[in-house]
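Engineer: With the sequence up front, the predicted model follows.
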Amino acid sequence: METFSNFCIYHYKEIFSTNTEALDLIDKGIFDETVIIADKQTNGRGRTGKRWLSPEGNLYISFIINPVGKFSEFVFITAIAVGHTLLSLVDNLGVQYKWPNDILIDGKKISGVLIERKSYSNWLVIGVGINIVHAPLQESTCISNYCNPLSNMDLLTMLIINFNKLRKQWILNGFYDIRKAWLERAFKLNELISIKLADQLLSGIFTGIDTDGKLILKQENEDLVYFDTGELF
C-alpha cells in the first residue's frame, strides 16, 4: 500500500473489478480515503451493467471518498478532472464531456465514470477507466493516438492532483463552477439529440444541464423534459 495526496493506494496486478473491490473494502471497514488501481480487470463494468473491456496497459481505478454534498455531482467533477488530465498531456485536444458519464476526444470515447455507493454507508465509490494504449471498441480512442503513452501510475498521479483541485473548488463554490466548466465542453450541446430510456426514445435539442446535473431536452413543442438517467445519441 502507498499513500499519495491523502489517498491510500492499493495496486493490484489483476482484479475482478476495482469498483467491486472498493465496495468490498467498505464492508470490511475503512477509515481513510482510498484508491484501488488494477493493471487489468477480468470483469470490469460500466454504467447500466455494460462490460468495460480491460486489457493491461490502460488505467482502471476506483476512488473511495467520503463527500459532503450531492453524490450525483461527482460524476461531473470526475469527468472534468479526467479532461484536465488529458489536456495537460496535449494542448488543444478535442476533449468533450458526454452526458452523463463519458469523456470523448474528437467524438470518440476515451474514458468513462461509474459511481456507486451502498445505502447504509457514507462512502462513495467512483470508478474511472481511461484508455492509454488500447482502444477496445471501434468507436473508442486512446492516449497513445495523440502522444507518447505513460504508465497507469503516472496517469493516476496526475488524475488525483486534478481531482483534488476540483473537489476543493466544489467545496468552496458549490456546483456552479463545475457545471459551467462541464457545459463549455459538453458533447452535442444545442444540437438535436435522442435520449433512450428503456424502450422509449425521445428527441429534442440538448439545451444544457440544470443545477442538479439533469439533462434538459427541449422538444419540438417547446416543452422542457429533464432526465437524470438515460443514454444520449
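Structural biologist: Received the coordinates, thanks. What you see is a predicted model, and the numbers here were worked out from it, not measured in a lab. Numbers count the residues shown, from 1 in each chain.
Engineer: use CA for all of it now, contacts and neighbours both
Structural biologist: OK.
Engineer: what's stretch 104-114 in contact with?
Structural biologist: Stretch 104-114 is touched from outside by 46-47, 75, 78-79, 82, 93-98, 101-103, 126-131, 135, 139-143, 187, with contacts defined as C-alpha atoms under 8 Å, 6 or more residues apart in numbering.
Engineer: residue contacts, the nearest residue to Gly112 once chain neighbours are set aside?
Structural biologist: Of all residues beyond its chain neighbours, the one nearest Gly112 is Asp102 (4.4 Å), with distances taken as C-alpha to C-alpha, 6 or more residues apart in numbering. Taking C-alpha under 8 Å, 6+ apart as the criterion, Asp102 is in contact with 79, 109-113.
Engineer: Counting neighbours, what do you get for Leu53?
Structural biologist: 18 (other C-alpha atoms under 10 Å).
Engineer: Is it part of a helix or strand, or is it coil?
Structural biologist: Secondary structure assignment for Leu53 (DSSP: H, G, I helix; E, B strand; the rest coil): coil.
Engineer: repeat for Thr157
Structural biologist: Assignment for Thr157 (three-state DSSP): helix.
Engineer: got it, and the one 5 residues further on?
Structural biologist: At Asn162, secondary structure determined by three-state DSSP is helix.
Engineer: give the contact list for the nearest residue to it once chain neighbours are set aside.
Structural biologist: Leaving aside its sequence neighbours, Asn162 sits nearest to Ala81 (C-alpha to C-alpha, 6+ apart; 5.1 Å). Contacts here follow C-alpha under 8 Å, 6+ apart; on that basis Ala81 touches 159, 162-163, 166.
Engineer: tell me which element the residue nearest the centre of the chain falls in.
Structural biologist: Ranked by distance to the mean C-alpha position of the chain (C-alpha atoms, centre = their mean), the top residue is Val113 at 2.6 Å. Assigning secondary structure by DSSP states H and E places Val113 in strand 108-117.
Engineer: A further structure is provided below for comparison with the first:
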Amino acid sequence: MLGEAARAAGYRLIVRDAVGSTMEEARRALDQGEPGRLWIVARSQNAGRGRHGRQWGSPPGNLYASLLLTDPCEPALAPQLGFVAGLALHDAVARLLGPAAAALRLKWPNDLLLGGAKMSGLLLEGESRAGRLNVILGCGVNIASCPSDTPYPATYLKALAPEASVEALLAALSDAWARRFAIWSEPGGFGPTRAAWLERAAFLGETITIRLPEGPLSGRFTGLDPTGRLELETETGRRLIDAGDLFFGQPA
C-alpha cells in the first residue's frame, strides 16, 4: 500500500503478481489514457531491464516498481527527476535501516549503494505525446536477495534490516517521493534538491572514470552544475557530463 502522504497527494497504486516489466505496464497504461501519478508494482518480472536495455534479474521478494507521471515539467528539466527519485529512494531505505543508513550513498546517475555495494537502480524514460511530456521512473530494490554474478559488488536490504519488506519499503518510498517531488516543483526547487543529493553522493572529491560513447574519461568528481550535469576535473580541464556510466569496483 502507498504511504499516507502519497495518497493525500493523489498518487494511486496497481499491484500485479507477475509482469514482463513494470516499465512496459506503465507504458501500456499511458497508451490507454492513464492520467498519471500512478505507481505500478509487480511481485516478479520476467523481462525486467535497466539502463541501456540491460537485463535486471527479478526474483520474488524484491521491489519492482514504476511511477508514471504525465506532464510533470518542461522537457529540459526531466533529467532532474532522476535526482529527485534518488533522494526519495535514499530517504525510504534509510528509514528502514536506522543507524546503518550512515553507509548509504547515491552513485551518479542512478544507483543506491550500501557500504559500497549496489542495492538499487533507477531508470528514467520520457517521451512527448501531443506536445506533452510523459515520464516513467522505474525502480528495482534488492530487499530479500541480490545477484551474485555481477561485475560489481551487490547487497540487499534484509542483510541489515531483517524486518524489511516490499510493503514497508513501498510505503516509505511513495511518501518520500511525494515530499521530494513537491520540494523540487517549487520555484528554484532544484537548488535544495541538488544540495541534498550532493550531501549523499558517492565518490565526491575522488578520481572516477566515466564510460562515454567516445571512450572512458577519468577525472575528479567535483559536483553537479546548476542543471544537474556531473562536473569532472580532468587533465585537460573541466568537463560537464550529461550521461554515462560511472565505474566502481572493477570496470567492465
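Structural biologist: Structure's in. What do you need? Here the structure is a predicted model, which means the values were calculated and not measured.
Engineer: which among the contacts of Asp102 of structure 1 gets closest to Leu59 of structure 1?
Structural biologist: Within the contacts of Asp102 of structure 1, proximity to Leu59 of structure 1 (C-alpha to C-alpha) peaks at Ser111, which comes in at 9.3 Å.
Engineer: burial count for whatever residue of structure 2 lines up with that closest one?
Structural biologist: Correspondence of Ser111 of structure 1 to structure 2, assessed by TM-score structural alignment: Ser120. Taking other C-alpha under 10 Å as the criterion, the count of residues near Ser120 of structure 2 is 27.
Engineer: so what's Ser120 of structure 2 closest to, chain neighbours aside?
Structural biologist: Leaving aside its chain neighbours, Ser120 of structure 2 sits nearest to Val141 (4.4 Å; criterion: C-alpha to C-alpha, 6+ apart).
Engineer: isn't the one you found right next to Gly61, touching?
Structural biologist: No: using C-alpha atoms under 8 Å as the test, Val141 of structure 2 is too far from Gly61 to be in contact (9.7 Å).
Engineer: ok, back up a step: what's the match for the residue nearest to Ser120 of structure 2 in structure 1?
Structural biologist: Across the two structures, Val141 of structure 2 finds its equivalent in Ile130 of structure 1, going by TM-score structural alignment.
Engineer: count of residues packed around Asp212 of structure 1?
Structural biologist: The burial metric for Asp212 of structure 1, expressed as a neighbour count using other C-alpha under 10 Å, is 12.
Engineer: That should have said Ala101 of structure 2, apologies.
Structural biologist: 17.
Engineer: before we move on, back to that, the strand holding Val113 of structure 1: what's the following helix or strand?
Structural biologist: Counting by DSSP H and E, the element after strand 108-117 of structure 1 in chain order, helix or strand, is strand 124-130.
Engineer: in the superposed pair, what's the mean gap between that following strand and structure 2?
Structural biologist: With mean C-alpha distance after the TM-score superposition for structure 1, strand 124-130 of structure 1 departs from structure 2 by a mean of 0.7 Å once superposed.
Engineer: circling back: which residues are in contact with the residue nearest to Ser120 of structure 2?
Structural biologist: The contact partners of Val141 of structure 2, by C-alpha under 8 Å, 6+ apart, come to 62-64, 119-121, 156.
Engineer: Quickly check the residues you listed for the two that are furthest apart.
Structural biologist: Taking C-alpha to C-alpha as the measure, the contacts of Val141 of structure 2 span a maximum distance of 13.7 Å, between Tyr64 and Tyr156.
Engineer: more neighbours, the two?
Structural biologist: Taking neighbours as other C-alpha under 10 Å, Tyr64 of structure 2 and Tyr156 compare with Tyr64 leading, 26 against 21.
Engineer: tally of neighbours for the nearest residue to the more buried one once chain neighbours are set aside?
Structural biologist: Taking C-alpha to C-alpha, 6+ apart, and ignoring the residues beside it in sequence, Tyr64 of structure 2 has Gly140 as its nearest neighbour in space, at 4.8 Å. As a burial measure, the neighbour count of Gly140 of structure 2 was computed by other C-alpha under 10 Å and equals 23.
Engineer: likewise Ile210 of structure 2?
Structural biologist: Around Ile210 of structure 2 there are 21 other residues, counting by other C-alpha under 10 Å.
Engineer: ok, now Glu21 of structure 1?
Structural biologist: As a burial measure, the neighbour count of Glu21 of structure 1 was computed by other C-alpha under 10 Å and equals 15.
Engineer: just the strands in structure 2 please.
Structural biologist: For structure 2, applying DSSP state E gives strands covering 12-19, 38-45, 63-70, 104-107, 111-114, 117-129, 132-141, 207-212, 215-224, 230-234, 237-241, 245-246.
Engineer: elements contacting the last one?
Structural biologist: This points to strand 245-246 of structure 2. Applying 3 or more C-alpha pairs under 8 Å, 6 or more residues apart in numbering; DSSP states H and E, one finds that strand 245-246 of structure 2 contacts strand 207-212.
Engineer: The first one now?
Structural biologist: The criterion is 3+ C-alpha pairs under 8 Å, 6+ apart, and the helices and strands that strand 12-19 of structure 2 contacts are strand 38-45.
Engineer: go with 10 Å
Structural biologist: Applying 3 or more C-alpha pairs under 10 Å, 6 or more residues apart in numbering; DSSP states H and E, one finds that strand 12-19 of structure 2 makes contact with helix 4-8, helix 22-31, strand 38-45, strand 63-70.
Engineer: closest one to Arg16 of structure 2 among those?
Structural biologist: Each of those was checked against Arg16 of structure 2 via C-alpha to C-alpha, and the shortest separation belongs to strand 38-45, namely 4.7 Å.
Engineer: Read off where that closest one ends up in structure 1.
Structural biologist: Under the alignment (TM-score structural alignment), strand 38-45 of structure 2 falls on residues 34-41 in structure 1.
Engineer: And stretch 199-211 of structure 2, by the same measure?
Structural biologist: Across structure 1, the stretch matching stretch 199-211 of structure 2 (TM-score structural alignment) is residues 184-196.
Engineer: quick one: terminal-to-terminal distance for the matching stretch?
Structural biologist: In terms of C-alpha to C-alpha, to the nearest Å, the two terminal residues of stretch 184-196 of structure 1 are separated by 24 Å.
Engineer: What of stretch 212-224 of structure 1?
Structural biologist: Counting by C-alpha to C-alpha, the length from the leading to the trailing residue of stretch 212-224 of structure 1 is 15 Å.
Engineer: Please consider this matter closed, and thank you.
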